[in-house]
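>>> have a look at this fold, sequence not included:
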């Protein structure tokens, strides 16, 4: 683990199939609401189309110094990837760039090597992936966070301010949110509300320490 700047707070995960408007518009609204990290999925797109979308989203993020993570081993012109549990780490990013990985169990945590951060999922039942799970719950999230040895994003079913706050209290450095933002009539307000709840929970933890 290289100690690079890692995603935290509210990380927006894309899904154009759920998006209430064209994906770049949804991401732009999320950025207006305070999002500074976006994880591009859209793995079914042909590589040229996905690379063009990545370039567009980087332009959306650039004015606020936001960062784009790309799901899978191909960074699509960048240097930040988020790998599936079984993906190999790209050699070009092994010593530089930013590498995250999806984890779901203690066994997967035990296989981590140089990853900068991870996601743990699903924390809650997910409307975006019905039947995906079983959900870890916040008690199990709190048990697994110390085992990760690096910052953890809570992923899966995070839709409400109370859920975001509960993930922070369980030790997560951030929450990765897809459906709640993609489907929102007002993505900016949704992101802002989740960010406020997460930050308030973090503040309360600091005060009580």
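Great, that's in hand. Source: prediction; values computed, not measured. Numbering: from 1, shown residues only.

>>> from here on, contacts and neighbour counts on C-alpha atoms
OK.

>>> I'd assumed residue 101 was in contact with residue 80.
No - using Cα atoms under 8 Å, residue 80 makes no contact with residue 101, being 11.2 Å away.

>>> is the residue nearest the centre of the chain in a helix, a strand, or coil?
Centre of the chain computed as the mean C-alpha position; nearest residue by Cα atoms, centre = their mean is residue 176, 3.4 Å away. Look at residue 176: counting by DSSP: H, G, I helix; E, B strand; the rest coil, its state is strand.

>>> okay, one more to line up with it:
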């Protein structure tokens, strides 16, 4: 399993002078094989249009296209899966709608949320928030590396850490028992998304 996961943010990309399809293409060209389309401020139509631009790129590189929150958008695009949060549609219902061949990820923020999982309907967990980050405003319960380590030790599901991860700290993150690392600004906001992705991929492989 490729261990680097790109989560998109078109505002961050725009401020760096990039379009989102460009960022995704450059990341996939560098070796990223997980892309989550997370665009909370787009209308349904704009979200679908963006997804329709992104999907051929991910398909061309054999990357997984995961849609954040929006099961309807994932169904319309025939995306590879959906990532939901604690306040989104319950994941058993997501599974009933998507079917057994799609990927479902769930965000968890602490051990209590991990222990509340009583289902085999999930394919992976997104664990947040590890470090302070500008793309997630509510960081009142930062896990840090030790909190991340504790959660990883108590689940057999694949796990992706997110929150302030970059080329300088990704090696520390990968030493906690995590499956992989998800990044936003470290790729979307970098002057060269390709070079940023390559650097992150090389950094996280040091442990292997």
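Arrived safely. Quick caveat, the model's predicted, so the values are computed rather than measured.

>>> sorry, back to before: next up, the contacts around the residue nearest to the centre of structure 1.
By Cα atoms under 8 Å, 6 or more residues apart in numbering, residue 176 of structure 1 lies in contact with 10-13, 119, 153-156, 158.

>>> try it again with 7 Å
Counting by Cα atoms under 7 Å, 6 or more residues apart in numbering, residue 176 of structure 1 touches 10-13, 153-155.

>>> of the residues you listed, which are still contacts in structure 2?
Counting by both residues aligned by TM-score structural alignment, their matches' Cα atoms under 7 Å, the members of the contacts of residue 176 of structure 1 that carry over to structure 2 are 10-13, 153-155.

>>> skipping adjacent residues, who's closest to residue 176 of structure 2 in space?
residue 149 (4.8 Å; Cα to Cα, 6 or more residues apart in numbering).

>>> residue in structure 1 paired with that neighbour?
By TM-score structural alignment, residue 149 of structure 2 lines up with residue 142 in structure 1.

>>> map the residue nearest to the centre of structure 1 onto structure 2.
Under TM-score structural alignment, residue 176 of structure 1 pairs with residue 182 in structure 2.

>>> all helices for structure 1, in order.
23-32, 47-61, 106-110, 137-148, 161-169, 179-182, 187-208 (DSSP state H).

>>> in TSV: these, plus distance to residue 129 of structure 1.
Shown next, in TSV, are the helices of structure 1 (distance: least, Cα to Cα, whole Å):
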stretch	distance to residue 129 of structure 1
helix 23-32	19
helix 47-61	22
helix 106-110	21
helix 137-148	16
helix 161-169	17
helix 179-182	9
helix 187-208	20
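
>>> out of those helices, which is the most enclosed?
Stretch with highest mean neighbour count among the helices of structure 1: helix 179-182 (a mean of 24; mean count of other Cα atoms under 10 Å).

>>> isn't residue 165 of structure 2 right up against residue 183?
Yes - using Cα atoms under 7 Å, residue 165 of structure 2 is in contact with residue 183, at 6.0 Å.

>>> what span of structure 1 is stretch 61-68 of structure 2 aligned with?
Against structure 1, stretch 61-68 of structure 2 falls on residues 64-71 (TM-score structural alignment).

>>> pull the distance from stretch 114-128 of structure 1 to the chain's centre.
8 Å (Cα atoms, centre = their mean, to the nearest Å).

>>> for stretch 116-129 of structure 1, that is, sorry about that
The chain centroid and the centroid of stretch 116-129 of structure 1 are separated by 9 Å under Cα atoms, centre = their mean.

>>> ditto for stretch 162-174 of structure 2
Distance of stretch 162-174 of structure 2 from its chain centroid, counting by Cα atoms, centre = their mean, is 14 Å.

>>> what lies in contact with that stretch?
Contacts of stretch 162-174 of structure 2 (Cα under 7 Å, 6+ apart): 126-133, 145, 180-183, 186, 199-200, 203-204.

>>> same check on stretch 129-136 of structure 1?
122-126.

>>> now rank those by neighbours and give me the top one.
residue 123 (25 neighbours; other Cα atoms under 10 Å).

>>> now do the contacts for whatever residue of structure 2 lines up with it.
Under the alignment (TM-score structural alignment), residue 123 of structure 1 pairs with residue 130 in structure 2. Residues counted as contacts of residue 130 of structure 2 (Cα under 7 Å, 6+ apart) are 142-145, 161-164.

>>> cool, residue 200 of structure 2 as well?
Per Cα under 7 Å, 6+ apart, neighbours of residue 200 of structure 2: residue 167.
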